[in-house]
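K.L.:
turn this into a structure:
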Amino acid sequence: MSDFRVLGLDIGGTGTRALLATSDGERLGSGTAAGGNPSAHGAEVAAARVAEALGAALAGSDPTAVRACVVGLAGVSKYAAEPHTAEVFGRIWRDAGLTCPVQVVSDVAVAYAAGTARPAGSILLAGTGAVAAEVRGREPVRIHDGYGWLLGDDGSGFWIGRQAVRATLAAIDGRAAPTELADLVLEWYFEVLPETDTAGTASVEPGLDRAERRVAAALVQEVVNRPPVALAGLAPLVMRACAAGDPVAEEIVRRAGGMLVATLSRTRPAASDTPIVLAGAILGASTPVHDLVVKEIAERWSRAEVAVSRDGAAGAAWLAALPQLSDGDAEALHRRLVAG
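P.N.:
Alright, predicted model coming up:
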């Protein structure tokens, strides 16, 4: 296999990664930046973040030596439907000095490729958002959910974070007992609660309706003053509280896992033995939701291999190299670049 260079980008709602690699699996450069989803952040802001990650990956390298580039983009529908967004992103590739073709695909496609070299299977992705898809020929063909924070993304990091705030408000106003999760959420938003001396829910004495209302109002204001997707940042707090035995967090995790498995079930029959790739911050690491989903998968699809996608940029780089590789070379590169 003759050596050549490829570039892969994985652009999500909360993070962007870029990887420059060779076709024999050597990593030459990488870069990271904040989320570059144009639907969530707008074309100009998203493009600036993508350019930051791309520039870091290409630092010290000749961009004209890159033979192919694949970009996995959350919000690819906006990219495809809006000429302005496509033009703004096209300017990134030109300014970076790339002369090779740049293929923009769904972030789901690169996440699947980062989990398995097999061309057909299913993927369940839960990060800021949530989506499941049947994959054929390494392309998502039957997609479920992924409708965004306002209308869908059941079981996602955003959904989990929103449930955490709702549970905290219930603890503040007395509809539910104070829990560790409520304390963690308040500590995340405040160093000191309004009109109180400490940051825990225990500082709000029973019957102090005005104090409770001040705390609740301040929490609501903090949430609405930030971008909606910022609620996904609370998901790790829910995982932490769940691991500590907090019953409210356990219930949120149970509901999230159930929603995600239900979405996945729409992409595959009960008897399917094709691989299942789990991806995203909620499922790509050993979290309580991940563990629950894996257990449910084992019960429903006992013959299916379950793989975890941890590096979408590597999956994108592998897809960029794929058309120029034999089957044997493609599998070898996947082991070195993605699985390794």
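K.L.:
can we go C-alpha only for contacts and neighbour counts from here?
P.N.:
Will do.
K.L.:
show me the contacts for the residue most central in space within the chain.
P.N.:
For the chain, the residue sitting closest to the mean C-alpha position, by C-alpha atoms, centre = their mean, is Gly127 at 3.1 Å. Listed by C-alpha atoms under 8 Å, 6 or more residues apart in numbering, the contact set of Gly127 reads 156-158, 232, 279-283.
K.L.:
6 Å - rerun?
P.N.:
Gly127 makes contact with 156-157, 280-282 under the criterion C-alpha atoms under 6 Å, 6 or more residues apart in numbering.
K.L.:
and Val105, by the same measure?
P.N.:
So, once contact is read as C-alpha under 6 Å, 6+ apart, Val105 ends up touching 71-72.
K.L.:
to compare against the first, here's another:
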Amino acid sequence: MITALLAIDVGGSTSRATLVDMAGNCLGQGRNRGGNPGSNPPAEAAAAIIAAAQAAAAAAGGPLDIKVALLAIAGPRNAEMQRRLDEAFRAMGLSGPLVFDGDTNAMLPSVTAALDGYCIFAGTGSGAVRVRIGEIEAVADAAGYLVGDLGSGYWLGHHAAIAVTAALEGRGPKTALTRAVLDTLGIPITDDRAFDGRPAPLRLFIDAIYKMRPIELAKFAPLVIANREDPIAAALLAQSERYLLDDFRLIFDPAMRGPVVLGGSVAAHLTGLPTAIAEVLSAAGHEPDIRLTGDPSVGAAVLALRHQGVTVDDAMLKHIAASMAARATKVSA
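P.N.:
The predicted structure follows:
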């Protein structure tokens, strides 16, 4: 019987499951599509998470005695999804609790053993949190794409779509985003008119957008980043930086130094954000300590180990990360 902890990092686009032992050795890994119940139907979200966990269990071998299954997950809680997960994990060997934690709580321990700090993230969603003694103490935004996530990948993609619509109608400025977005959707730029009198490319674009789930607009965010020299794209990225800086200011406690961890596929491209954050820290009398997030699976594993009473110091954190990297390299070889 193999004693293990199951740690799962669940995002809007990818779910990553890892089995570790009490010493932080990686026993198995698996991944599947996104399992965020806020951007995926609960049954599909549960299925993705379960598939990732089953792949990790298959890699680890068995039989397994899983002391805890901890999910670092974005999105709202869903009772039906939780029931499905609990049932599947019990079948895999879960003997302990099923624990839900915020995906943002896995950011800080992905790069540091410090229990106090700040996390600013902009991926599909966005926001900022203050972490004290390993627990989230304050949150700004991270409210989901319907009522928040300002400056996120969804926000960038949504506003790119708005800009393209305006440009095609002639009520907004021309932008390089038009060709970039239409090419991605396989829509040719022509002078033809559609049945409703609109430019044909615009009619096709509108139809394509409404066939997508709203959260899928985030797929246009990389196009905004790739065309950052375009005035419209540049303005969107600048606004994204302002939103994230405002989030940080809301949760910043001048009495707490940091570090500050930046995470998410969009945050890495907000090139002015680290400087702006450093200015806030310096004004409070702190030496800026700003880092990019590490593997969120590492952070989720640390949370699972802490849940079992294991103290994770910097040396153990490095060991966990190295063990996961070695396992990933072995699998891909």
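K.L.:
which residues of the stretch 1-150 of the first structure fall in strands?
P.N.:
5-11, 15-22, 27-34, 66-73, 102-106, 121-126, 130-136, 139-145 (DSSP state E, counting those that start in this stretch).
K.L.:
quick one: the last one to the second structure mean distance?
P.N.:
The one in question is strand 139-145 of the first structure. Strand 139-145 of the first structure differs from its equivalent in the second structure by a mean of 1.3 Å after superposition (mean C-alpha distance after the TM-score superposition for the first structure).
K.L.:
give me the contacts around the helix or strand that that strand is followed by.
P.N.:
Next helix or strand after strand 139-145 of the first structure toward the C-terminus (DSSP states H and E): helix 157-172. Identification of contacts with helix 157-172 of the first structure by C-alpha under 6 Å, 6+ apart yields 127-128, 176-178, 182, 212, 231-232, 234-235.
K.L.:
number of residues surrounding the residue nearest to Lys219 of the second structure when sequence neighbours are not counted?
P.N.:
Excluding the flanking residues, the one nearest Lys219 of the second structure by C-alpha to C-alpha, 6 or more residues apart in numbering is Gly157, at 6.5 Å. Neighbour count for Gly157 of the second structure, taken as other C-alpha atoms under 10 Å: 26.
K.L.:
the one 3 residues further on too?
P.N.:
Other residues within reach of Ala160 of the second structure by the criterion other C-alpha under 10 Å amount to 25.
K.L.:
aligned to it, what sits in the first structure?
P.N.:
Aligned by TM-score structural alignment, Ala160 of the second structure pairs with Ala164 of the first structure.
K.L.:
same check, this time on Arg171 of the second structure
P.N.:
By TM-score structural alignment, Arg171 of the second structure lines up with Arg175.
K.L.:
just Ala91 of the second structure next, same as before
P.N.:
Aligned partner of Ala91 of the second structure by TM-score structural alignment: Asp95.
K.L.:
in this structure Ala60 of the second structure contacts Leu27, no?
P.N.:
Yes. Using C-alpha atoms under 6 Å, Ala60 of the second structure is in contact with Leu27, at 5.0 Å.
K.L.:
which one of those two is surrounded by more residues?
P.N.:
Neighbour count, other C-alpha under 10 Å: between Ala60 of the second structure and Leu27, Leu27 has more, with 22 against 19.
K.L.:
alignment lookup: Thr112 of the second structure to the first structure.
P.N.:
Using TM-score structural alignment, Thr112 of the second structure lines up with Thr116 in the first structure.
K.L.:
compare the contacts of Gly127 of the first structure with the second structure and list the overlap.
P.N.:
For the contacts of Gly127 of the first structure, the contacts that are reproduced in the second structure, applying both residues aligned by TM-score structural alignment, their matches' C-alpha atoms under 6 Å, are 156-157, 280-282.
K.L.:
got TSV for those, with neighbour count too?
P.N.:
Listed next are those as TSV, based on neighbours: other C-alpha atoms under 10 Å:
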residue	neighbour count
Ser156	30
Gly157	30
Gly280	24
Ala281	23
Ile282	28
